[in-house]
Structures are given as C-alpha cells and as structure tokens.
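>>> this is a predicted model, with the sequence first.
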Amino acid sequence: MWAGLLAGAAIGLKLLLWTLDHIEWGMQAPPALDIPPSVTQRYPWLGLAIVVGVLIWATQWYGSSDEKLAARAVIVIAGFAIGFIMHRSRLCFARAFREPFMTAEGDMTKAVILALAIGLPIAALLFEKKVIDPYLAIPPAFWIGSLVGGLIFGIGMVFAGGCASGSLWRMGEGHLKLWVVMFFFSWMGSTASAVFKKLKLTAIDETNVETYEMTNVGFQAYLPEMLNGWGWTLAIGGGLLLLWYALVRYNESTEKFTLL
C-alpha cells in the first residue's frame, strides 16, 4: 500500500500541476469571513466549554451500568484526544507523501517514519501476546488490491488537499472543501466496497482451506507467519523505514525527486 501511496502522490502532483497550467476557473479564492474581534476573543472560552462538555458526556457514559456505553466513553475521550493531537501536530499523510515531490521538505515525512518506528514494536508486542487478532485488521488485498488502492488514494488525497486524518482536523478548522471531500470519501468508500463485492473482486474465496482469507485481488499477508517469526519481520520493517528516511534526507539536500 505504501508503494502505491508514494506512486499515487507523485502522479497526483503531476496531474495537479497540469490542471494549474491548463484550467483557469476556480483559481480565485473566495473572500475570507470578516469575524469581529469581539467574537474571536471568545474562542478560548468556547474551546474550554467544548472540553468540559466532552468530559461530562464521557463521565456520564462511563458511570453507566451498560457496558457498551462505558466502553464508548473511553472511545469518546480517546477520539477527542487523538483529534486534538492531530490538529496541534498538523498531522497529514498527504503532506508526508506529497511535499518531498513538491518542495523537497521532509519534516512531516520524518514524523510519519518516527511514528511507524515507535508503533511497529508496540504492535508486534500486542500481536505476539495475542491481545489483538491480526487477521481481524488485515484486509485480503495483498498485493494487487493494496497497490491499486494505494495508487488511487494517493492521487485523490493530493487533489483533495488532505488524507483522512488531515481532512478531519481541517474540517474542524472550517475548511468547507474538506467537508465535501469527506462526504464523497465516505460515500464512495462504501459504494465501491459494495460494487467490488458484487463483481466478486473482493468476495471471500470460500473454497480456500488456508487459515487466511483470499479474494481475487489478494490475500491476508501477515509477515510474522510468512517469515516464521518476528525477527525478520522487524528487521525488514526497520530496514525499509531507514531506507525511506535516507531517501528523504538525500532529497532534502539535493531535490533530486522533486517534480517542480
């Protein structure tokens, strides 16, 4: 998938640059809203009120006798915290994949590499201790489905101006374009899933006797099982991250991979 995202980001950037050179409509930004200072001064208090409201909401659910509501209270707090962190860090995978090709800037790319480097051993521990069943999270789409899906998503996120994570916190900032993007992202995601199943592309092969699921676009690729352990899995994962980091640093110094 990551290879498809990289290729999609590069192709999407080239297509976006072509549209800037050949399409004139929509080039002028709409006028910004003129918000009175008396209103903007109240923004911190509005933010504080939202935080208090979320805490009260989660506390009421957590104290409920319904176990599902109690579990959802944790999800509410976790979702709020993740959204806050994503906004303050300006986390955006679209930027991480796009900027090295556009401006050679690799700060967000290195942040994503660091996040993956931290998350990889933690995920390995959770999978090893059987806290999480990996096959519940791995779609049967390796390698054709992952590559093609990553390619399409990479092109789309460049045109949209944000990935799923970046679009969410930009929606909170009031970017109307990202509200439209997220609507079609959700709608087309479910529609495409239904169409692909109807066409038998992602329908599970019921004749398969293996422990993993298979479809016409791939299978569930769980590297520790394919490589007989976590040793080679972590080594390959770490090696790819180091290679990616080296290429980003090289591009920052030479701009060899920029398309402008």
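Cool, got the structure. Numbering: from 1, shown residues only.
>>> could you use CA atoms for every contact and neighbour count after this?
Fine.
>>> tell me where the stretch 1-150 of the chain has helices.
Here the stretch 1-150 of the chain has its helices, by DSSP state H, counting those that start in this stretch, at 2-22, 37-40, 43-62, 67-89, 93-102, 107-128, 144-160.
>>> in TSV: those, plus distance to M214 and mean neighbour count.
Shown next, in TSV, are the helices of the stretch 1-150 of the chain (distance: least, CA to CA, whole Å; neighbours: other CA atoms under 10 Å):
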stretch	distance to M214	mean neighbour count
helix 2-22	20	18
helix 37-40	54	9
helix 43-62	39	14
helix 67-89	31	14
helix 93-102	28	24
helix 107-128	21	16
helix 144-160	11	21
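>>> to T254, which of those lies closest?
Closest approach to T254 among the helices of the stretch 1-150 of the chain (CA to CA): helix 93-102, 11.1 Å.
>>> test my guess that L223 contacts T233.
Yes - counting by CA atoms under 8 Å, L223 does reach T233; the two are 6.1 Å apart.
>>> okay, the two: which has more neighbours?
The neighbour count for L223 versus T233, taken as other CA atoms under 10 Å, is higher for T233 (19 against 15).
>>> the one helix or strand that one maps to versus helix 107-128: what angle between them?
Using DSSP states H and E, T233 falls within helix 230-254. Between helix 230-254 and helix 107-128, the angle comes out at 180 degrees (axes from the mean of the first three to the mean of the last three CA atoms, to 10 degrees).
>>> buried sites along helix 230-254?
Of all the residues in helix 230-254, those buried under the rule 16 or more other CA atoms under 10 Å are 230, 233-234, 237-238, 241, 245, 247-249, 251-252.
>>> show me what the one helix or strand S186 maps to is packed against.
If you go by DSSP H and E, S186 is part of helix 176-198. Secondary-structure packing of helix 176-198 (3 or more CA pairs under 8 Å, 6 or more residues apart in numbering; DSSP states H and E): helix 164-173.
>>> take the one below as the second:
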Amino acid sequence: TRAAALALVISTLGFAILKFTDLKDKSEWVFPAAGAGALAGGLAFGVGMTLAGGCGAGSIWRAGEGQVKLWATVACFALGASLARLLAGQTGLLQKLGAAVFLPSALGWGGAIGLIVAVALGWAMLATWNEETRRFSAI
C-alpha cells in the first residue's frame, strides 16, 4: 500500500514536470473532460471488482480457467453494463454525468498537486499505522 502511495506521488510529480517544462506535445494531454460519470464509473468498478474478486479482464481469464463463480460474474458484468448504458442514455443521465471536472481548474496546479501528495502521504501513514496496530485488518 505504501508503494502504491509512493507511485502516486512520483507519477503526479513526473506529470507536473512534463506539464510545466513543455517536454511533451500539448496535443497529447488528457483534456479536462472527466466528470461525475467518471467518478460514478470508478466507484461502480471498484465495488464490482471487490465483490467479484477481480476486474473484468481477470474475471474473464479465470472464467476461462473454469471457475464457475466467475462465469456468473462475467454474465452479470455484461448484462449490468449494457443495461446501465441503455438506461443512462434513455433518461438523459448520460449527458448530466458528462460535465467536466478538473482538479487543477478548481484548485490551481499547485493546490491540485499538493492535495494529491497530501492524500497519498496520509494514505501511506494510515497503512503504516495499520500494519503496526492491525486495527483495520480483516485477518
């Protein structure tokens, strides 16, 4: 967990260096178009991945290996994604979820980088504390 937090800090700082030194072509940047839909999708993905015991690709792989639980997971994944997309399009929710949200636009680049680094450091400190105390461990 600490390694993931460190990787987040390093990638954020590396991105900031590339962004501010013009070492990368501006046409290759990710545009600030991720909205509430991205947040909702990420949350749904995380919950589904936790319940299924793996992501979509991993579930398909293990279903191919013959794990029956993952057959149901893959079928529900396909059905759920198809129905969610259909309903979101028919109800107009798809357009509402596409509103642009970009952290540097809200906080400025310094504030956004500072917030990401602070969250990652807090995450690493919590993980270290939890390893010592086992307070939030399931086993």
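Sure, I can see it. What you see is a predicted model; the values in this text were computed from it and never measured.
>>> coming back round to it: now render the helices of the stretch 1-150 of structure 1 as CSV, adding distance to A194 of structure 1.
Listed next are the helices of the stretch 1-150 of structure 1 as CSV, based on distance: least, CA to CA, whole Å:
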stretch, distance to A194 of structure 1
helix 2-22, 22
helix 37-40, 45
helix 43-62, 34
helix 67-89, 27
helix 93-102, 26
helix 107-128, 30
helix 144-160, 15
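>>> out of those helices, which gets nearest to P134 of structure 1?
That would be, of these and by CA to CA, helix 107-128, which comes in at 6.6 Å.
>>> tilt between the closest one and helix 67-89?
150 degrees.
>>> about what we covered before: could I get the buried residues of helix 230-254 of structure 1 as TSV with distance to K129 of structure 1?
Formatted as TSV, the buried residues of helix 230-254 of structure 1 follow (distance: CA to CA, whole Å):
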residue	distance to K129 of structure 1
W230	12
T233	16
L234	16
G237	19
G238	21
L241	24
Y245	30
L247	34
V248	34
R249	36
N251	39
E252	40
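>>> ok, residues contacting the helix holding S186 of structure 1?
Applying CA atoms under 8 Å, 6 or more residues apart in numbering, the external contacts of helix 176-198 of structure 1 come out as 160-162, 164, 167-168, 170-171, 202-203.
>>> just the buried subset of those, please.
Members of the contacts of helix 176-198 of structure 1 classed as buried by 16+ other CA under 10 Å are 160-162, 164, 167-168, 170-171, 202-203.
>>> out of those residues, who's nearest A70 of structure 1?
Distances from A70 of structure 1 to these, taken by CA to CA, are shortest for L168, at 24.9 Å.
>>> ok, now which ones touch that closest one?
Counting by CA under 8 Å, 6+ apart, the residues that L168 of structure 1 touches are 83, 178, 182.
>>> excluding sequence neighbours, find me the nearest residue to the aligned partner of L107 of structure 2 in structure 1.
Using TM-score structural alignment, the partner of L107 of structure 2 in structure 1 is L227. Nearest residue to L227 of structure 1, sequence neighbours excluded (CA to CA, 6 or more residues apart in numbering): T233, at 6.9 Å.
>>> pretty sure that neighbour is touching E225, no?
No - using CA under 8 Å, T233 of structure 1 makes no contact with E225, being 9.3 Å away.
>>> re the thing from before, so which bits of the helix holding S186 of structure 1 are buried?
Buried residues in helix 176-198 of structure 1, defined by neighbour count with 16+ other CA under 10 Å: 178-179, 181-182, 185.
>>> reformat those residues as JSON lines; add distance to F101 of structure 1.
Shown next, in JSON lines, are the buried residues of helix 176-198 of structure 1 (distance: CA to CA, whole Å):
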{"residue": "L178", "distance to F101 of structure 1": "22"}
{"residue": "W179", "distance to F101 of structure 1": "26"}
{"residue": "V181", "distance to F101 of structure 1": "23"}
{"residue": "M182", "distance to F101 of structure 1": "24"}
{"residue": "F185", "distance to F101 of structure 1": "24"}
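>>> ok, those residues vs I75 of structure 1, which is closest?
Checking the buried residues of helix 176-198 of structure 1 one by one against I75 of structure 1 (CA to CA), the nearest turns out to be M182, at 20.9 Å.
>>> the closest one maps to what in structure 2?
Using TM-score structural alignment, M182 of structure 1 pairs with V74 in structure 2.
>>> translate F80 of structure 1 into the numbering of structure 2.
Matched to structure 2 by TM-score structural alignment, F80 of structure 1 sits unpaired.
>>> F80 of structure 1 and H22 of structure 1: what is the separation?
Relative to H22 of structure 1, F80 of structure 1 is positioned 42 Å away (CA to CA, to the nearest Å).
>>> now V39 of structure 1
Going from V39 of structure 1 to H22 of structure 1 by CA to CA gives 41 Å.
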